[in-house]
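In: dropping a prediction and its sequence here:
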Amino acid sequence: MEKVDYIIVGAGSAGCILAERLSTDPQTSVLLLEAGGPDTSPWVSLPLGYGKLTTDPKRTWRFMTEPDEGLGGRSIYWPRGRLVGGSGSINAMVYCRGLPGDFEDWASSGAVGWAWQDVKSAFERLETKVTPLGEKQGKGLIHVQNITNQIHKVNRHFHAAVREIGLPWSDDFNGDDPEGGGIYHINTRDGRRCSSARAFLRPALARRNLTVRTNAQARRILFSGKTAQGIELLTGETLFARREVILSAGAIGSPQLLQVSGIGPGRLLNGLGIPVLHDNENVGGNLQDHLAANFTFRAREATLNAVLRPLLGKALAALQYAATRKGPLSLSVNQCGGFLRSRHDLDRPDQQLYFNPISYRMVPSRSGSRLTVDPFNGFIICAQPARPTSRGRIEIRSADSTVAPAIRPNSLATEEDRQTVIDGGRLCQKLMSSKALSALVEGSVAPHLSDLDDDGILADFRSRASTVFHPVSTCRMGEDRETAVVDSRLKVHGIDRLRVVDASAFPNITSGNTNAPTMMLALKGADLILEDQGRDIQ
């Protein structure tokens, strides 16, 4: 039996930050549990290596959704990180705080203290912004790299198209004016991935009061009455926390662990023979995610395909990276895009766009599938509805925590979501009809965007759209116990000494990539835990 002050379940983007912050006091002992292995693979450090990691069975939870009626009855692959760093070790590293209005939505939905002005300072503490010339602004551990001087030259056509059709351009999606087309910032440092595992956890490993255990999967939470006491591992080993148990297992793992431990919908738990400790229908509910479907075009000039498809190009890129830590291997393929309004009557952007100077497809492999670059000069454009209103669910199938839960996204269940998909398709058509992008296009790859009417855009989206890997809100935050799982201090309603600190606690989805707000939530969440223990926040 092991006893520590804090047990954190999940060494992902949130858990690594919590472990570092809570262990700053040498008198406080912290145990961080990770079901997967370490993040030591060179593919994790290499920014473009995520193309291999998202299908790697050793480092990825290879979830599949239930057949989704809104997507033509298809089951969609949902990879999540199964290693130190979690999904922050396998993602494309696009760093977007989200729009200020997203956090006003959080506050209006009942998350007290999480409005934009409340969270802005946490983002600033998290970040060091690095200019194209290498100048640094801020003192945060996560380096946010401006790659304006490194992106592929074909992106200039997207910039020109945005301007041509009268839309704004933003110089910094994480600045005071994030609306518009622009260039994505990425969380890299010296050409390597700068995840919370690398930035926060790794330096803290020298502390004697912090223990990290990999390949240690939780079976259930242990309780005395309605007070969390510790964790039982799959091995049968029991671990006890003197102060708190904190779940940071993500939007799938955290509700699953709550449910197998008796906290969740009573109807579900009773049906599986699990004693109900606390009946809360919201555990696993309110599931949200971003969806998108790529449109691929052949280009009249060289794109990244010309570098990353041929063996010689790959070899030269590898040599460049080894010598300088620069070049295409040091970047994400998600280089341009932005937050744009598809209609003038909207009060804020309803679309997140991606313009990638490369095209690729999934092909079968021994591990299931892999990404391969197309054998022609190609590029991709797509629109992602920013704030979907449909709500899905995560529900366990068994009391056995090794059995993957049922993931029911319930995509496109509302008329608003369906109309937003159509509006996004129309926006992409408008951009592709501009002189700037028309001059770049040699031809399109089926389905042909220009041929689609409103019904065709929606039908195509149903048949091809997939996750953008942003599931959130399955343990949503709020003061109303009838609609939330955790309160505004991230404490589980109805249970003592138990918190959830990860993307599952989002009151609703942010407009863009969710890794940055997840790290912000963890940093602010650590502040709340320290405050509740009477400790100063440093």
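Out: Nice, I can see it.

In: can we go C-alpha only for contacts and neighbour counts from here?
Out: Will do.

In: got the contact list for the one helix or strand L32 maps to?
Out: Element membership for L32, per DSSP states H and E: strand 30-33. Identification of contacts with strand 30-33 by CA atoms under 8 Å, 6 or more residues apart in numbering yields 4-11, 15, 19, 22-23, 209-214, 216-217.

In: 7 Å - rerun?
Out: Applying CA atoms under 7 Å, 6 or more residues apart in numbering, the contact partners of strand 30-33 are 4-11, 19, 23, 209-214, 216.

In: also stretch 64-75?
Out: Contacts of stretch 64-75 (CA under 7 Å, 6+ apart): 76-78, 406-413, 462-463.

In: buried ones in that stretch, by neighbour count?
Out: For stretch 64-75, a neighbour-count test (16 or more other CA atoms under 10 Å) marks 64-71, 74-75 as buried.

In: again, but for stretch 429-444
Out: For stretch 429-444, by 16+ other CA under 10 Å, it's 429-432, 434, 436-437, 440-441, 444.

In: which one among the contacts of stretch 64-75 gets closest to T372?
Out: Each of these was scored against T372 by CA to CA, and Y77 proved nearest at 17.1 Å.

In: and the strands in the stretch 1-150 of the chain?
Out: Under the criterion DSSP state E, counting those that start in this stretch, the stretch 1-150 of the chain contains strands at 2-9, 30-33, 60-64, 77-81, 127-130, 136-137, 142-145.

In: now those strands in JSON lines, with distance to G424?
Out: Converted to JSON lines, the strands of the stretch 1-150 of the chain look like this (distance: least, CA to CA, whole Å):
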{"stretch": "strand 2-9", "distance to G424": "38"}
{"stretch": "strand 30-33", "distance to G424": "41"}
{"stretch": "strand 60-64", "distance to G424": "26"}
{"stretch": "strand 77-81", "distance to G424": "23"}
{"stretch": "strand 127-130", "distance to G424": "30"}
{"stretch": "strand 136-137", "distance to G424": "35"}
{"stretch": "strand 142-145", "distance to G424": "28"}
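
In: isn't there a strand covering G338?
Out: Yes. Counting by DSSP: H, G, I helix; E, B strand; the rest coil, G338 falls inside a strand.

In: any idea how far A218 is from R489?
Out: Distance from A218 to R489, counting by CA to CA, to the nearest Å: 24 Å.

In: what strand or helix carries M362?
Out: Per DSSP H and E, M362 falls inside strand 360-363.

In: now do the next helix or strand after that strand: which elements does it pack against?
Out: Sequence order places strand 370-373 as the next helix or strand after strand 360-363, per DSSP H and E. Secondary-structure packing of strand 370-373 (3 or more CA pairs under 7 Å, 6 or more residues apart in numbering; DSSP states H and E): strand 360-363.

In: put this beside the first:
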Amino acid sequence: MRFDYLILGGGSAGAVLAARLSEDPAVTVCLIEAGDTARDIFVRAPALVAAMVAGRPPIHNWAYHTTPQPGLSGRRGFQPRGRGLGGSSAINAMLYLRGQPEDYDGWAGMGAEGWDWQSVKPWFLSSERNMRGASDLHGGAGPLQVGDQRRPCTISRAFVEACGAVDCAPNDDFNGPDQEGAGLYQVTQFWDGSRKGERCSAAAAYLHPVMARANLTVLTRARAERILIEDTRATGALIRRGRKRHRIEAAREVIVSAGAFGSPQILMLSGIGPADHLREIGIEPVLDLPGVGANLHDHLDYIVSYTSPRRDVVGLNPRGLLRLARAAGGWRKHGEGLFASPMAEGGAFLRSEPGLTRPDLQIHFVVGIVDQHMRKPHLADGWSVHICPLRPASRGTVRLASTDPGAAPLIDPGFLSDPRDEALMLRAARLVEKVAETEPLAPWRGRRLYPHDGSDAGLLADIRARADTIYHPVGTCRMGRDAMAVVDPELRLHGIEGLRVVDASVMPRLVSGNTNAPTIMIAERAAAFIRSGRSGD
């Protein structure tokens, strides 16, 4: 089989690329995805995120684990990642955040020319169809439906009031002129049309509506094993589908869009990466590119959870499950209610110290108890307040465990390996404890799940015992011009023609917020690069 463009990975970036590139009827596009089409009830119903993220069983979830983390008392962390069309946008909490303008200006300052805020802003707007309409900071006609939560829980509004205790004022738009403040998240959810109330994943927004195009081939349950390289040009890929291997050729470009873990894995399996590591594994290097799999970083999340004497939150007891079942009926009819909830309804962006010029912490407020990514269920009704430092200093790696393409990669985020992150996490945890103990949340506040002795040592021990990812890994194929950069600012791989990487792995540094909207923006820009003729022909 031969196509003009071959895309490896149908996640948030791959779905956007396949849809945008196939808009040109003169080219042929093939998309390879290891999972399925991700159209089932688990994806469509927002509240069922809890069933998918836990990975037991792994529904649309790679359910990866990290290597033992010295900064987390030697624990192996859990790393849910989406498997299926739409990738992690099919299993996330649907929160629509772009980060701060300074994030993108920082990218440009690190060698990613053309990725400053003013350059990327139009691509955010072109992707977005916000229910509030078009404005200077919002798009009104894009494929991705973004809307307000229609019936958030009462406790979520109480949380917004509670944030006043740490001088965090209300903010009704985290993507507005100023990110700082507390409010309810806007979500990637259908608010218009027959699918009102359903999750609007990247696949649902971009790809599912166009899969019948004659020039677009989508192969699901197919896994890319390695990229085919002749001389210094990518010419296709070897994939496995079922028990058979297939060689698929790309006349113009191979585009790797398998995410912060999958993209470096595919490159290294193809002989592109740090030469010493490849030789240790038993792979003959094609290109010594030391930045492949380096620069991994992620938002580390600490949770304060309470049981609740009130029943208008979520619990996994018979009463709570009955309430969810009843809510499912209302969701089917009207697209609203608890079944339409992202569960992480409220949020805040705040500064850990008064002298800072912009927020460096984010809060996610969840209307249920979250413990070990829902892998440790609790029968009690309850709620959780999560906090993460937005711009961590710690860095880690992705490496191969073996030459087997089916083996999970070795994921080492290096959580709390930089002492600056430890000190900031302590301050962050103190702030979130203060929010949780405020008067507006008192009617719902029962027993704290994991109390400690109140000392810094006791709090740090609890952080090391329980903190883990909030699902924002980036940076493992970062863009730039220096020796550790993997792709250039047009996302073309250094040293190999006809090969790009397009996903969150190219981010030089984490954005100050959730990463799905920026990943979609990156794919929109990449499609424009390619369609403008800068495709390495």
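Out: Cool, the structure landed. Just so it is clear, the model here is predicted, and its values are computed rather than measured.

In: quick one: the helices in the stretch 251-400 of structure 2?
Out: 259-269, 275-281, 318-334 (DSSP state H, counting those that start in this stretch).

In: okay, now G534 of structure 1: neighbour count?
Out: By other CA atoms under 10 Å, 9 other residues sit near G534 of structure 1.

In: what residues does the strand holding M362 of structure 1 touch?
Out: Contacts of strand 360-363 of structure 1 (CA under 7 Å, 6+ apart): 369-374.

In: which among these end up buried?
Out: Buried among the contacts of strand 360-363 of structure 1 (16+ other CA under 10 Å): 370, 372-374.

In: ok so, going back, quick one: the contacts of strand 360-363 of structure 1 as CSV, columns for distance to Y321 of structure 1 too.
Out: Below are those laid out as CSV (distance: CA to CA, whole Å):
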residue, distance to Y321 of structure 1
S369, 26
R370, 23
L371, 21
T372, 20
V373, 19
D374, 22
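
In: in a strand, A516 of structure 1, correct?
Out: No. According to three-state DSSP, A516 of structure 1 belongs to no strand; its state is helix.

In: quick check: it vs C194 of structure 1, distance?
Out: For A516 of structure 1, the distance to C194 of structure 1 (CA to CA) stands at 12 Å.

In: repeat for P447 of structure 1
Out: Look at P447 of structure 1 and C194 of structure 1: by CA to CA, they are 37 Å apart.

In: go on, Y95 of structure 1?
Out: Distance of Y95 of structure 1 to C194 of structure 1, given as CA to CA: 11 Å.

In: what do those two both touch?
Out: With CA under 7 Å, 6+ apart, Y95 of structure 1 and C194 have common neighbours N187.

In: can you tell me which residue in structure 2 aligns to F240 of structure 1?
Out: Under the alignment by TM-score structural alignment, F240 of structure 1 pairs with E249 in structure 2.

In: that match touches F3, doesn't it?
Out: Yes. With contact defined as CA atoms under 7 Å, E249 of structure 2 reaches F3; the gap is 6.3 Å.

In: for the closest residue to the match of F240 of structure 1 other than its chain neighbours, give me its contacts.
Out: Sequence neighbours aside, G236 is the residue nearest to E249 of structure 2 in space, at 4.0 Å (criterion: CA to CA, 6 or more residues apart in numbering). Shown in contact with G236 of structure 2 (CA under 7 Å, 6+ apart): 227-228, 248-250, 254.

In: which of these fall in strands?
Out: The strands, defined by DSSP state E, take in 227-228, 248-250, 254 from the contacts of G236 of structure 2.

In: now for the one helix or strand S156 of structure 2 maps to, which elements pack on it?
Out: Here S156 of structure 2 sits within helix 154-162, counting by DSSP H and E. If you count contacts as 3+ CA pairs under 7 Å, 6+ apart, helix 154-162 of structure 2 packs onto no helix or strand.

In: give me the distance from the following helix or strand past it to the chain's centre.
Out: Toward the C-terminus, helix 154-162 of structure 2 is succeeded by strand 181-184 as the next helix or strand (DSSP H and E). Here the centre of mass of C-alpha atoms in strand 181-184 of structure 2, compared against the chain's by CA atoms, centre = their mean, to the nearest Å, lies 20 Å away.

In: superposed on structure 1, what's the mean shift for the helix or strand that strand 181-184 of structure 2 is followed by?
Out: Once the chain leaves strand 181-184 of structure 2, the next helix or strand it forms, by DSSP H and E, is helix 202. For helix 202 of structure 2, the mean deviation from structure 1 after alignment is 1.1 Å (mean CA distance after the TM-score superposition for structure 1).

In: which part of structure 1 lines up with helix 202 of structure 2?
Out: The aligned range for helix 202 of structure 2 in structure 1 is 196, by TM-score structural alignment.

In: give me the contact list for the matching stretch.
Out: Applying CA under 7 Å, 6+ apart, the contact partners of stretch 196 of structure 1 are 13, 16-17, 85, 142.

In: show me where the stretch 401-538 of structure 1 has helices.
Out: For the stretch 401-538 of structure 1, the helices defined by DSSP H, counting those that start in this stretch cover 415-432, 435-438, 454-464, 515-532.

In: more neighbours: which of P447 and C194 of structure 1?
Out: Taking neighbours as other CA under 10 Å, P447 of structure 1 and C194 compare with C194 leading, 25 against 15.

In: identify the residues contacting that one.
Out: By CA under 7 Å, 6+ apart, the contact set of C194 of structure 1 is 142-143, 187-188.

In: read off where stretch 456-474 of structure 1 ends up in structure 2.
Out: Stretch 456-474 of structure 1 maps onto residues 458-476 of structure 2, going by TM-score structural alignment.

In: what do we get in structure 1 for P413 of structure 2?
Out: With TM-score structural alignment as the criterion, P413 of structure 2 pairs with P409.

In: export the buried ones among the contacts of strand 360-363 of structure 1 to a markdown table and tack on distance to N305 of structure 1?
Out: Formatted as a markdown table, those follow (distance: CA to CA, whole Å):
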| residue | distance to N305 of structure 1 |
| --- | --- |
| R370 | 16 |
| T372 | 10 |
| V373 | 6 |
| D374 | 7 |
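
In: which of the residues you listed sits closest to N286 of structure 1?
Out: R370 (30.9 Å).

In: okay, the closest one and R361 of structure 1: tell me how far apart.
Out: The value you get for R370 of structure 1 to R361 of structure 1, if CA to CA is used, is 8 Å.

In: then E301 of structure 1?
Out: When distance is defined by CA to CA, E301 of structure 1 is 20 Å away from R361 of structure 1.

In: quick one: end-to-end distance for stretch 312-324 of structure 2.
Out: End-to-end distance of stretch 312-324 of structure 2: 11 Å, with CA to CA as the criterion.
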